[in-house]
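S.K.: here you go, sequence then predicted model.
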Amino acid sequence: MREASMSRAVQFESFGGPEALIIREVPVPQAGAGRIRVRVTAAGLNPMDWFMTSDAETAARFGLSLPCGFGTDYAGVVDQVGDGVSEFAVGDRVFGGALSRAVADYIVVDEAGAIAHGGEALHTPDGVDDRTAATLAIAGRTAAAALAVINPGPGDTVLIGGAGGGVGVFAVQLARLAGARVIGTGSASSADALRALGAEPVAYGDGLVDRVRALVPQGITAAMDLHGTDTVQAARELGVPDERITTIAAQIDGITAANGANTTRAAVEEIAELVAAGQLRVPIAKSFPVEQIRAAVELQAERHVAGKVTIDL
């Protein structure tokens, strides 16, 4: 059977919001030496996807130029391998990240690359479906990085701000697996979802410190702010030392920000194995066909969705 020469890719012809996204017909890429081609079956959305493509100046900071693809997390099946590739074979299920080009029928990534440089691929464990695998690279890396900063364990009580978001669902469960008690901030409507993850819910907003004190009279010992700065301020007021507080979306003097780029492949592989073993679950809030990419990004960008948003290709 003759291989198709054209395929679909979600791209920007001008930077902007979801309204600027289009589906284009593009040549099917070819895997050169040391690279593999993946037939993408699912892509996972993250806040960074629409943040870094929101305008030309921000895009330039991430090395992006027009025409530009969209999305970073992906999962699929290897369908072509280049010369010298030894770790992957045609038919292998894989997942990983390819900076701002994952929402496409085909992507080419380096056998041993990094998300921002050539793209990365990891083997998808048996028992992990593609939609779930497509949520792991960015959020899993970021959550692992946040845990590495505060190093929770038995005896710790961790306050996690934005606990129901894309990174939060990983951070809550990883902290619980480490033996910590978790207090998670969220809206009233997210309380049941937070409990299902293993967190004790507390409403965010004015009065957070008083609500946490009422819930945990003995105090908290560590904190992650996965949304902004409010949780950092509350943690400091509750007596948590700066070295046991971390952020992912804000830079604050004295606080070590978590950087998923510093997370090892082994840490991401471990998260995938936890999912395969049923010890960590990833709530999928909603899945959209690629033809509805704009609606999917609009939902994810609201930042009130409980769990992950994925795209089917």
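M.R.: Arrived safely.
S.K.: when you work out contacts or count neighbours from here on, use the C-alpha atoms and nothing else.
M.R.: OK.
S.K.: residues near Leu197, how many?
M.R.: Applying the criterion other CA atoms under 10 Å, we find 23 residues in the vicinity of Leu197.
S.K.: I meant Gly228, not that one.
M.R.: Gly228: 16 neighbours (other CA under 10 Å).
S.K.: what residues are up against it?
M.R.: Thr247, Ile248, Ala249, Ala250 (CA atoms under 8 Å, 6 or more residues apart in numbering).
S.K.: ok, and here's another one to check against it:
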Amino acid sequence: MKAISYRAYGGPDVLEYGDVRDPKVGPDSVLVKVRAAALNPVDHKCREGYLDAVLDAVFPVIPAWDVAGVVVQPGAAAPEFAVGDEVIGYVREDFLSRGTLAEYVAAPVRTLARKPRNLTFEEAAGLPLAGLTAYQVITKALSVTDGDVVLVHAAAGGVGTFAVQLARHAGARVIGTASERNHAYLRDLGAEPVVYGDGLGERVRALAPEGVDAAFDTIGGDTLKLSADLLAPGGRLASIADGSVIALGGQYCFVRPDAADLTRLTELVEQDVLTAHVQETFPLERAADAFRVLEEGRTRGKIVVRVDWAEEGGQ
């Protein structure tokens, strides 16, 4: 099968497009014909070797964990899905090797859920990792509820977009940090935008003089420390970017594959609670260019790689 892979850590230039061996389908997995795969910042961090201390790399590595596609072969112990089922997945294992930037991926059923009927494959591919991250932080780590004031950093990004919508659905008031070009986008999502940079703390305090009830840090460093300072008494803090959040009394969150959570996200999309925004799509053979756009750090929503199948008219 055709895939994108890399044989050593490095920048986008280490990515190769070509033939790799077909995946084997284990008992608890299904073979998914990939229609689209979304990129996330963690994907280029893995490629650059930043997660080498916790994830073994079995080269060549096929990158990416997000997928939307169609089941073509269930495993022997995988009755949850049948041939022809349209699925989405956050297909992360405990090592790097069998990613989703390929024509096919063997996906453990614990990583999959039914694809939302009202999304295209490209839109649906952007839901799993970013949506699960936002869902697990907003609903579990921060326990956002009606009446809370919630601060979301990088609110126009992949995770931030879903975090804003989930917090608003819970009845919270949301303050979102973003560059000025994304402020109208955030207002459409229901957030109150504030611009990054010097004076951010004062701008947030002007909107929430008594502090925020919950803060979702996606950046780390000084932004994390500022978030802690902006909390109201008893406020909750979570970060997906900086483990020092624990020393500040908050929670460090690394998203986990969870079929039940992913199914809940599908339901919320079909109820029009969540929308998915795709900034740009690239064909599989241009995945390196997709990574270059992602790594500029200015993404609104998601960057998606599609797999064009000739027998399906390239749809």
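M.R.: Arrived safely, thanks for sending. Just so it is clear, the model here is predicted, and its values are computed rather than measured.
S.K.: TM between them?
M.R.: Here the TM-score for the pair of chains, by TM-score structural alignment, normalised by the length of the first structure, is 0.89; 298 aligned residues with a CA RMSD of 1.8 Å.
S.K.: what subset of the contacts of Gly228 of the first structure is buried?
M.R.: Thr247, Ile248, Ala250 (16 or more other CA atoms under 10 Å).
S.K.: which among the residues you listed gets closest to Val26 of the first structure?
M.R.: Ile248 (34.6 Å; CA to CA).
S.K.: you'd agree that closest one is up against Ile255?
M.R.: No - applying CA atoms under 8 Å, one finds Ile248 of the first structure not in contact with Ile255, separated by 10.5 Å.
S.K.: picking up where we left off before, show me the contacts of Gly228 of the first structure that map onto strands.
M.R.: Thr247 (DSSP state E).
S.K.: out of the contacts of Gly228 of the first structure, which comes closest to Thr229 of the first structure?
M.R.: Once CA to CA is applied, the member of the contacts of Gly228 of the first structure that ends up nearest Thr229 of the first structure is Ala250, at 6.7 Å.
S.K.: Thr229 is in contact with that closest one, correct?
M.R.: Yes - in this structure, Ala250 of the first structure is within contact of Thr229 by CA under 8 Å, at 6.7 Å.
S.K.: quick one, strands of the stretch 1-150 of the first structure?
M.R.: 6-12, 21-27, 35-44, 68-69, 73-81, 93-97, 106-110, 122-123 (DSSP state E, counting those that start in this stretch).
S.K.: got a list of contacts for stretch 83-100 of the second structure?
M.R.: Applying CA under 8 Å, 6+ apart, the contact partners of stretch 83-100 of the second structure are 23, 34, 37, 55-74, 105-108, 111-115, 124-125, 127-129, 257, 262.
S.K.: in the second structure, what stretch matches stretch 126-143 of the first structure?
M.R.: Aligned by TM-score structural alignment, stretch 126-143 of the first structure falls on residues 117-134 of the second structure.
S.K.: could you give me the buried positions within stretch 206-219 of the second structure?
M.R.: The neighbour-count check on stretch 206-219 of the second structure (16+ other CA under 10 Å) flags Ala208, Gly211, Val212, Asp213, Ala214, Ala215, Phe216, Asp217, Thr218 as buried.
S.K.: correction: stretch 85-105 of the first structure
M.R.: 85, 88, 93-105.
S.K.: cool, and stretch 15-33 of the first structure?
M.R.: Of all the residues in stretch 15-33 of the first structure, those buried under the rule 16+ other CA under 10 Å are Phe15, Gly16, Gly17, Pro18, Leu21, Ile22, Ile23, Arg24, Val28, Ala31, Gly32.
S.K.: quick one: distance of it to the chain centre.
M.R.: Centre-to-centre, stretch 15-33 of the first structure and its host chain are 21 Å apart (CA atoms, centre = their mean, to the nearest Å).
S.K.: what lines up with Ser189 of the first structure in the second structure?
M.R.: Under TM-score structural alignment, Ser189 of the first structure pairs with Arg181 in the second structure.
S.K.: just give me the neighbour total for its match.
M.R.: 11.
S.K.: quick check: it vs Ala68 of the second structure, distance?
M.R.: 30 Å (CA to CA, to the nearest Å).
S.K.: kindly report the same for Gly131 of the second structure.
M.R.: 14 Å.
S.K.: before we move on, what about Ala238 of the second structure?
M.R.: 28 Å.
S.K.: all helices for the stretch 51-200 of the second structure, in order.
M.R.: Using DSSP state H, counting those that start in this stretch, the helices of the stretch 51-200 of the second structure run over 121-125, 128-135, 158-169, 183-189, 200-207.
S.K.: just give me how far the shortest one sits from the chain centre.
M.R.: Taking CA atoms, centre = their mean, one finds the center of helix 121-125 of the second structure at 12 Å from the center of the full chain.
S.K.: what packs against that helix?
M.R.: Under the contact definition 3 or more CA pairs under 8 Å, 6 or more residues apart in numbering; DSSP states H and E, helix 121-125 of the second structure sits against strand 29-39, strand 66-74, strand 86-90, strand 278-283, strand 302-306.
S.K.: and those as TSV, adding distance to Glu295 of the second structure?
M.R.: Output for these, formatted as TSV (distance: least, CA to CA, whole Å):
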stretch	distance to Glu295 of the second structure
strand 29-39	10
strand 66-74	17
strand 86-90	20
strand 278-283	13
strand 302-306	10
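S.K.: of all those, which one comes closest to Ala228 of the second structure?
M.R.: strand 302-306 (27.9 Å).
S.K.: that older thread, so which of the helices and strands packed on helix 121-125 of the second structure is nearest Glu202 of the second structure?
M.R.: Glu202 of the second structure lies closest to strand 302-306 among these, at 30.0 Å (CA to CA).
S.K.: where in the first structure does that closest one fall?
M.R.: In the comparison with the first structure, strand 302-306 of the second structure aligns to the range 308-312 (TM-score structural alignment).
S.K.: the nearest residue to Glu122 of the second structure once chain neighbours are set aside: neighbour count?
M.R.: Nearest non-adjacent residue to Glu122 of the second structure, counting by CA to CA, 6 or more residues apart in numbering: Ala36, 5.4 Å away. When counting by other CA under 10 Å, one arrives at 30 neighbours for Ala36 of the second structure.
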